[in-house]
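>>> Sequence isn't available, so here's the structure alone:
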């Protein structure tokens, strides 16, 4: 993929979005396609290897430290589908299902809930696809466009650390987790403690360029501005996303985080579409699912991909919290 300053390539999207937002998927997903698929982002579930049930979170938090740690010493974490989750909570999976309703959460945004059989279910991530899911989707999407070698990927500029800026503070900070008794770590922390800048002694210091993942040229370059969302565009071949390790080859690979010890990672595209506009894929930052608009054949094919949990979505669907009228 290569950066593209020609943001006019995305003007057609703006013409097919609701502006102002109206509360349907068409706030962020273009209208005009025959059908839509909702690709559900995977959740996770924790259980005890012994098979004994875990307590509700409020009870676990109320325990003393030693007791709570003993209880979770044999904790096992596994991926969980939405169908698995609905079965565990006795709810119904359907195209408009909302996670909080599936897990019977009494409030919006509950990250973890305890199932009746004593397992901890954690909510799916929002705003991006797991690498292997994007690879699986790309393999199918290639068969439903006449221009697989000319696709545009859009990255929402609001991801932390993605773009640089002119200022006095860095684009982001890295947090440290480690043993405070470790001598090497303690020496490193003493060095950091003595190197903090004192802004009161440099009140006339001019703002300087603070680096992000992307170069200064890209950071200061043009944006595709859709309702409420600005995007940075890249162009290339869809095949570049077809392998599970596509993250390693993206120009927005997070090398600064890797330098701090993080695993290799590239943000998955917020937008993806081919030059022939046969389909469009949208991973909206606030959605726990990715929406693909295209032909009926494409949507049916996506819903059949192994290891991808997807459902056909009606036009004008609403995916906000409280829209699940089945699981009330």
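Great, that's in hand. All of these numbers come straight from a predicted model, not from anything done at the bench.
>>> From now on I want contacts and neighbour counts done on CA atoms only, so please keep to that.
OK.
>>> so residue 270 makes contact with residue 285?
Yes - using Cα atoms under 8 Å, residue 270 is in contact with residue 285, at 7.4 Å.
>>> which one of these two has more residues nearby?
Higher neighbour count among residue 270 and residue 285: residue 270, with 21 against 17, using other Cα atoms under 10 Å.
>>> Let me see the contact set for that one.
127-128, 153-156, 281-285 (Cα atoms under 8 Å, 6 or more residues apart in numbering).
>>> If we use 10 Å, what do you get?
127-129, 153-157, 231-232, 281-285, 290 (Cα atoms under 10 Å, 6 or more residues apart in numbering).
>>> Same question for residue 145.
Neighbours of residue 145 in contact, by Cα under 10 Å, 6+ apart: 151, 273-279, 294, 298.
>>> Which among these count as buried?
151, 273-275, 277-279, 294, 298 (16 or more other Cα atoms under 10 Å).
>>> rewinding a little: could you pick out which of the contacts of residue 145 are located in strands?
Using DSSP state E, the members of these that fall within strands are 151, 273-274, 294.
>>> structure B:
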């Protein structure tokens, strides 16, 4: 896994994304046949290991679980039904769990013609990315205020992706990933409760059966 200083492999992303909306197309280039929203697991905030599925909260809130579902909206609906929100839980923010991510990338690998030539982008919000930038590593920009470290690697390295310092390895999943052949595109963000993927209908159908909660969406779905 190595940092990239020339950004020709990423130029198509900035040219394709819809910078004016908060739809799937703001995060994933709207050039794919199908799209999927993977909902990050809902984890307890009381220190327990308890987890919930979005569908459970939606059912308790008397809501349909649709592609544009928002956690804030579910909480409000739940509170209306029950008088308050007493579940002491929130969605995992920023990335999938390691087991979920491994399952996702295993399925992506089977739909990748260039598994040894994939790209990942890590946001400058991470201090280690900012440190690399301060040391002279250039970052590529999307829009007026989003900067990323671009890394080229094998898709099989994603399970160990991250940054090592002082003998400690910090696992950090990418904000964006795509293969050289552009068969798919994966995106999330440090402040998002979902991971979004664009690809062929065959790929998205294979991802739906994974060990996580997901909803098919379109490029125009608000997230």
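Arrived safely, thanks for sending. The model shown is predicted, which means the values in this text are computed figures rather than measured ones.
>>> TM-score of the superposition?
TM-score for the superposed chains, counting by TM-score structural alignment, normalised by the length of structure 2: 0.87, backed by 221 aligned residues with a Cα RMSD of 2.7 Å.
>>> Dump the ones in strands among the contacts of residue 145 of structure 1 to a markdown table, plus distance to residue 58 of structure 1.
Formatted as a markdown table, these follow (distance: Cα to Cα, whole Å):
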| residue | distance to residue 58 of structure 1 |
| --- | --- |
| 151 | 48 |
| 273 | 44 |
| 274 | 48 |
| 294 | 44 |
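>>> just to revisit the earlier point, got TSV for the contacts of residue 145 of structure 1, with distance to residue 76 of structure 1 too?
TSV is the format used below for those (distance: Cα to Cα, whole Å):
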residue	distance to residue 76 of structure 1
151	40
273	38
274	41
275	44
276	45
277	43
278	42
279	39
294	39
298	36
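>>> which of these lies closest to residue 220 of structure 1?
The shortest gap between residue 220 of structure 1 and any of those belongs to residue 151, at 22.6 Å (Cα to Cα).
>>> which position in structure 2 aligns with the closest one?
Matched to structure 2 by TM-score structural alignment, residue 151 of structure 1 sits across from residue 118.
>>> Isn't its match up against residue 186?
No - under the criterion of Cα atoms under 10 Å, residue 118 of structure 2 is not in contact with residue 186, lying 11.6 Å apart.
>>> list the residues that contact both of the two?
Any residue near both residue 118 of structure 2 and residue 186 by Cα under 10 Å, 6+ apart counts here, and that gives 177-179.
>>> mind checking which helix or strand the equivalent of residue 233 of structure 1 over in structure 2 is in?
Aligned by TM-score structural alignment, residue 233 of structure 1 pairs with residue 150 of structure 2. Here residue 150 of structure 2 sits within strand 146-153, counting by DSSP states H and E.
>>> ditto for residue 256 of structure 1
Counting by DSSP H and E, residue 256 of structure 1 is part of helix 255-259.
>>> So which bits of that helix are buried?
Counting neighbours by 16+ other Cα under 10 Å, helix 255-259 of structure 1 gives 255, 257 as buried.
>>> Stretch 141-155 of structure 2 too?
Neighbour counts over stretch 141-155 of structure 2 (16+ other Cα under 10 Å) mark 141, 147-155 as buried.
>>> From the residues you listed, pick the one nearest residue 15 of structure 2.
Using Cα to Cα, residue 141 comes nearest to residue 15 of structure 2 of the buried residues of stretch 141-155 of structure 2, at 11.2 Å.
>>> is it true that that closest one lies in a strand?
Yes - counting by DSSP: H, G, I helix; E, B strand; the rest coil, residue 141 of structure 2 falls inside a strand.
>>> Who are the contact partners of the residue nearest to the spatial centre of structure 1?
Centroid check for structure 1 by Cα atoms, centre = their mean gives residue 128 as the closest residue, at 2.6 Å. Neighbour list for residue 128 of structure 1: 41, 134, 267-271, 282-290 [criterion: Cα under 10 Å, 6+ apart].
>>> which of those residues show up in structure 2 as well?
For the contacts of residue 128 of structure 1, the aligned pairs still in contact in structure 2 (both residues aligned by TM-score structural alignment, their matches' Cα atoms under 10 Å) are 41, 134, 267-270, 282-290.
>>> Which ones among those map onto helices?
residue 134 (DSSP state H).
>>> Now the two most distant members of the kept ones among the contacts of residue 128 of structure 1.
134 and 286 (17.8 Å).
>>> what helix or strand is the residue mapped onto residue 13 of structure 2 from structure 1 on?
Aligning on TM-score structural alignment places residue 13 of structure 2 opposite residue 13 in structure 1. Assigned by DSSP H and E, residue 13 of structure 1 falls within helix 11-15.
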